[in-house]
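Student: Here is the input, now give the coordinates:
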Amino acid sequence: MVANSANRGFTLVEVLVTMVIFAIIGIASFQVLNQMVSTEEQSQKQRDQLERLQFSQLLMQQDIRQMVAKPTRPSAMEITHQYLSNDPRYFESDGGVLAFVRSGFDNPGYILPRSELQPVVYRLWEGDLQRVTETFVNDRSSEPSIQTLLEDVNELSFRFYRSETGSRSNQDTEEGWSDSWESAGDLPQAVEVTIGSENFGTIRRVFLIAGVGQLAVDDSEGDRGAN
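Tutor: Down below sits the predicted model:
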């Protein structure tokens, strides 16, 4: 008696073909899923990098805008009236450096033994854009706070714009942009910051300094408490 073909089971070849088809579908699905996860990770990494870039630009803008003409004692002895420095000989950096004193260092009611002035240094160190701050303007006894703002940075440079309304001692200095700032008793009107990044290319921003032309902060001001 001939068996009913409708009740006949799968042959070995049919089973193998089915297994191959399911294996191909599984591999393809895994590859698609893996690609989606990889794309999401790359997108998240790029978003994080963009957020860090935006934060670093905002922080630099706030710091530079609040730059003040504050006499300092770099050697803890002699007072200098050079309120801003980009001399890499005085600050360790693999590229450009920008050092100054800013206002707005919150201290409500002076409950802390320090002023509202804070020394800030921007530098390039081992591929990182760093912001280095001290608690006191003229006291370097404590360890500085080092904050990494951006990674994979290969260039950091600054330029300075001098207006025609500088101090009396610098009236003969030419107005315009300069790669260095060596003027005593003056602050620039604006600072141009150039950052070379492996992730974003070359970024160039110009930040204005608020209140340029105002009287210098007295050396005794901001020296409350241990400052």
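Student: can we go C-alpha only for contacts and neighbour counts from here?
Tutor: Will do.
Student: So which residues of this protein form helices?
Tutor: Remark: helices assigned in the chain by DSSP state H are 12-65.
Student: where along it do the strands fall?
Tutor: 67-68, 84-85, 97-102, 118-125, 128-133, 145-150, 153-162, 176-178, 190-197, 201-208 (DSSP state E).
Student: Of these, which stretch is the most buried?
Tutor: Across the strands of the chain, averaging neighbours per residue (mean count of other CA atoms under 10 Å) puts strand 67-68 on top, at a mean of 26.
Student: I'd like to know which elements it is packed against.
Tutor: strand 97-102 (3 or more CA pairs under 8 Å, 6 or more residues apart in numbering; DSSP states H and E).
Student: thought residue 80 was touching residue 72?
Tutor: Yes: if you go by CA atoms under 8 Å, residue 80 and residue 72 touch, sitting 5.5 Å apart.
Student: anything in contact with each of these two?
Tutor: Taking CA atoms under 8 Å, 6 or more residues apart in numbering as the criterion, residue 80 and residue 72 do not both touch any residue.
Student: ok, the two, which is more surrounded?
Tutor: Counted by other CA atoms under 10 Å, residue 80 and residue 72 do not tie: residue 72 has more neighbours, with 22 against 15.
Student: What residues does the more buried one make contact with?
Tutor: Counting by CA under 8 Å, 6+ apart, residue 72 has contacts 79-83, 137-138, 219.
Student: run the last query once more with 7 Å
Tutor: Residue 72 makes contact with 79-81, 138 under the criterion CA atoms under 7 Å, 6 or more residues apart in numbering.
Student: okay if I get the strands of the chain as TSV plus distance to residue 28?
Tutor: Formatted as TSV, the strands of the chain follow (distance: least, CA to CA, whole Å):
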stretch	distance to residue 28
strand 67-68	58
strand 84-85	59
strand 97-102	52
strand 118-125	45
strand 128-133	41
strand 145-150	38
strand 153-162	39
strand 176-178	59
strand 190-197	37
strand 201-208	36
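Student: Of all the ones you listed, which one comes closest to residue 47?
Tutor: strand 145-150 (13.3 Å; CA to CA).
Student: One more, please, to line up against the first structure:
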Amino acid sequence: MRGPGAQKGMSLVELLVALTVFAFVSAAAVSVLNIGASGRQQVEDVTDDLGALERARSVIRTDLMQVVDRPYREANGGELIVPMLGGVDADGTIPAGDSEKVLAAFVRNGWTNPNGAYPRSSLQHVTYILRGSDLIRRTRPFLDAAERTPRTDQILFSNVQEVGIAFELGVDWQGDWSPQQGKRIPDALRLTMVHPVYGRLQQDFLVGGME
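Tutor: Below you'll find the predicted structure:
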């Protein structure tokens, strides 16, 4: 017999119940932690994507606002090319890699050269290219290209499933651009991208106006 001060221990059944409850609580806690970590990662991914999209828009907006009417030559040394080409006209004229699609090519002003550090002008040739799922901005150090002129590629936005481009002339939008009706530069450019997460993204940019 137990004395009055004796303590009663847990039975095997009670111990099993306690362990089962503890296991459920632990599993729930781990699940909550995983959900929290996953949620934070998703927020970080969205923040990164939106930041990249805003930076791309800023670069494109600055480029297009400073488009100028200045013809140039490609490395083949052929005829002068008009200051802006887009769509099929650009893709068939501007040199690019086999897996690349030229969306637009143009000349812009305002390329900074602090204290004249580099032997070049403020004019810059810019090409927008779709390579795989990346929207690329391609530039070169000189306006007129030579055979071995180096080029610099900047990824503006990644993981795009589709990219479309259109050019405004008056009240009409068209998918290709070359000089027409006496106008060498369009009024605006429309860029449309399809993203697997954010769907269809569309932005209109004014062209020229800051010469």
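Student: Mind checking the TM-score on these two?
Tutor: The pair, once superposed, lands on a TM-score of 0.85 when counted by TM-score structural alignment, normalised by the length of the second structure; 202 aligned residues with a CA RMSD of 2.3 Å.
Student: one step back: tell me which of the strands of the first structure approaches residue 51 of the first structure most closely.
Tutor: Closest among the strands of the first structure, once you apply CA to CA, is strand 145-150, at 10.2 Å.
Student: Next, the mean deviation of the closest one compared to the second structure.
Tutor: For strand 145-150 of the first structure, the mean deviation from the second structure after alignment is 1.4 Å (mean CA distance after the TM-score superposition for the first structure).
Student: For that strand, grab the matching residue range in the second structure.
Tutor: Per the alignment by TM-score structural alignment, strand 145-150 of the first structure matches residues 152-157 in the second structure.
Student: Off-centre distance for that stretch?
Tutor: 8 Å (CA atoms, centre = their mean, to the nearest Å).
Student: now do stretch 84-99 of the first structure
Tutor: 15 Å.
Student: go on, stretch 141-151 of the second structure?
Tutor: With CA atoms, centre = their mean, you get 24 Å for stretch 141-151 of the second structure.
Student: what about the counterpart of residue 49 of the second structure in the first structure, how many neighbours?
Tutor: In the first structure, the residue paired with residue 49 of the second structure is residue 49, using TM-score structural alignment. Residue 49 of the first structure has 17 neighbouring residues, counting by other CA under 10 Å.
Student: what about residue 49 of the first structure, distance to residue 42 of the first structure?
Tutor: 10 Å (CA to CA, to the nearest Å).
Student: Residue 184 of the first structure is nearest to which of the strands of the first structure?
Tutor: Closest among these, using CA to CA: strand 84-85, at 8.7 Å.
Student: Quick one: list the elements packing against the closest one.
Tutor: strand 97-102 (3 or more CA pairs under 7 Å, 6 or more residues apart in numbering; DSSP states H and E).
Student: Next, the angle from the strand it packs on to strand 190-197.
Tutor: Strand 97-102 of the first structure runs at 130 degrees relative to strand 190-197, counting by axes from the mean of the first three to the mean of the last three CA atoms, to 10 degrees.
Student: residues in the second structure matched by strand 97-102 of the first structure, start to end?
Tutor: Counting by TM-score structural alignment, strand 97-102 of the first structure corresponds to residues 103-108.
Student: That stretch vs the first structure, average offset?
Tutor: Counting by mean CA distance after the TM-score superposition for the first structure, stretch 103-108 of the second structure comes out at 0.9 Å.
Student: outside of that stretch, which residues touch it?
Tutor: 63, 66-68, 70, 83-87, 90-91, 123-129, 165.
Student: try stretch 163-182 of the second structure
Tutor: Contacts of stretch 163-182 of the second structure (CA under 7 Å, 6+ apart): 84-89, 103, 185-194.
Student: swap the cut-off to 10 Å and go again
Tutor: Residues from elsewhere that reach stretch 163-182 of the second structure (CA atoms under 10 Å, 6 or more residues apart in numbering): 82-91, 103-104, 129-130, 133-135, 183-195, 200-207.
Student: What of stretch 23-37 of the first structure?
Tutor: 17-22, 38-43.
Student: Tell me roughly how far that stretch lies from the second structure on average.
Tutor: Aligned to the second structure and superposed, stretch 23-37 of the first structure gives a mean residue distance of 0.7 Å (mean CA distance after the TM-score superposition for the first structure).
Student: against the second structure, where does that stretch fall?
Tutor: Stretch 23-37 of the first structure maps onto residues 23-37 of the second structure, going by TM-score structural alignment.
Student: cool, stretch 194-205 of the first structure as well?
Tutor: Stretch 194-205 of the first structure covers residues 192-203 of the second structure once aligned (TM-score structural alignment).
Student: Please name the residues that touch residue 2 of the second structure.
Tutor: Residue 2 of the second structure neighbours (CA under 10 Å, 6+ apart): residue 8.
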